[in-house]
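Q: Provide a 3D model corresponding to the input given below.
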Amino acid sequence: MVKLKRAYEPPCADDGERFLVDRLWPRGLRRGELSLAGWLKDLAPSDELRRWFGHDSTKWPQFCERYRQELQMPEKQALLRILAQKAQEGTVTLVYAAQDKEHNNAVVLKQLIDEMIGRGS
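A: Okay, here's the model as predicted:
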């Protein structure tokens, strides 16, 4: 199972393994506060794509398309396969800092992982 959670929400036991999926560390938080299994900044959107999107929800469809293209790179596919395997075995929580819970890179990652394990939303 894949869950999404803002970095500013406290960790809880049912989060399973928690992975930060942003390129930048969340402002105002110390490393130990997030209880992470890993920081997968290589799965985050490129700086160019992140700046272009700027959390502008009107650009969401284009962002999703461009981000999915970036995620086709072999090294990113390898990381996605690891997360998909972990999600089949237990709970994986993708942690992100964005305020918009519906329009952020973690949403796209969750969709992709769900598709990989046959749980497309």
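Q: going forward, measure contacts and count neighbours with C-alpha atoms only.
A: Fine.
Q: Okay, helices next: where are they in this protein?
A: 47-53, 60-70, 74-89, 105-116 (DSSP state H).
Q: TSV please, covering those and showing distance to residue 12.
A: Compiled in TSV, the helices of the chain are given as follows (distance: least, CA to CA, whole Å):
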stretch	distance to residue 12
helix 47-53	29
helix 60-70	29
helix 74-89	17
helix 105-116	18
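Q: One more, so I can put them side by side:
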Amino acid sequence: MDLLIKRVYDEPSGADGFRVLVDRLWPRGLSKERAAVDLWAKEAAPTTELRRAFHQDGMDWETFAAAYRAELATNPAVPRLRELLAGKPVVTLLYGVHDERHNHADLLREALLE
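A: This next block holds a predicted model:
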């Protein structure tokens, strides 16, 4: 399986394959039609507390990444998602944040590929 990452605000493409939104909150100003999401896997996103600590309270990236990896290791949504995506040739994980380098979708991708 090819597991890609893309901002949900970017134009959907046929090359995206199965599109999975991996944010806990629905992206602002984006209709469900325009998002073209096949699955909303909000249970695999960072917890509300961790998300707020990173986006609102100034938690640094390394601390966030370590905390989210710890959440992923014990989150039952991760193996369920891995199982659900098995057999799909192309899957694109969609996220809403502006920062393409520091976002949880990349960490979730790592966990799903393990």
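Q: if we can go back for a sec, winner for burial among the helices of structure 1?
A: helix 105-116 (a mean of 19; mean count of other CA atoms under 10 Å).
Q: What helices and strands are in contact with that one?
A: strand 2-6, helix 60-70, helix 74-89, strand 92-96 (3 or more CA pairs under 8 Å, 6 or more residues apart in numbering; DSSP states H and E).
Q: got the contact list for that helix?
A: The contact list for helix 105-116 of structure 1 (CA atoms under 8 Å, 6 or more residues apart in numbering) reads 2-4, 21-22, 44-45, 64, 67-68, 80-81, 83-84, 94-96, 101, 120-121.
Q: what about residue 44 of structure 2, distance to residue 77 of structure 2?
A: According to CA to CA, to the nearest Å, residue 44 of structure 2 stands 6 Å off from residue 77 of structure 2.
Q: what's near enough to touch the residue nearest the centre of structure 2?
A: The centre of structure 2 sits closest to residue 22, judged by CA atoms, centre = their mean, with a distance of 3.1 Å. Residue 22 of structure 2 makes contact with 40, 41, 42, 44, 45, 93, 94, 95, 105, according to CA under 8 Å, 6+ apart.
Q: Take the residues you listed and write them to CSV, including distance to residue 61 of structure 2.
A: Listed next are these as CSV, based on distance: CA to CA, whole Å:
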residue, distance to residue 61 of structure 2
40, 24
41, 22
42, 21
44, 18
45, 16
93, 20
94, 19
95, 16
105, 13
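Q: Report the buried members of the residues you listed.
A: Buried by 16 or more other CA atoms under 10 Å: 40, 41, 42, 44, 45, 93, 94, 95, 105, out of those.
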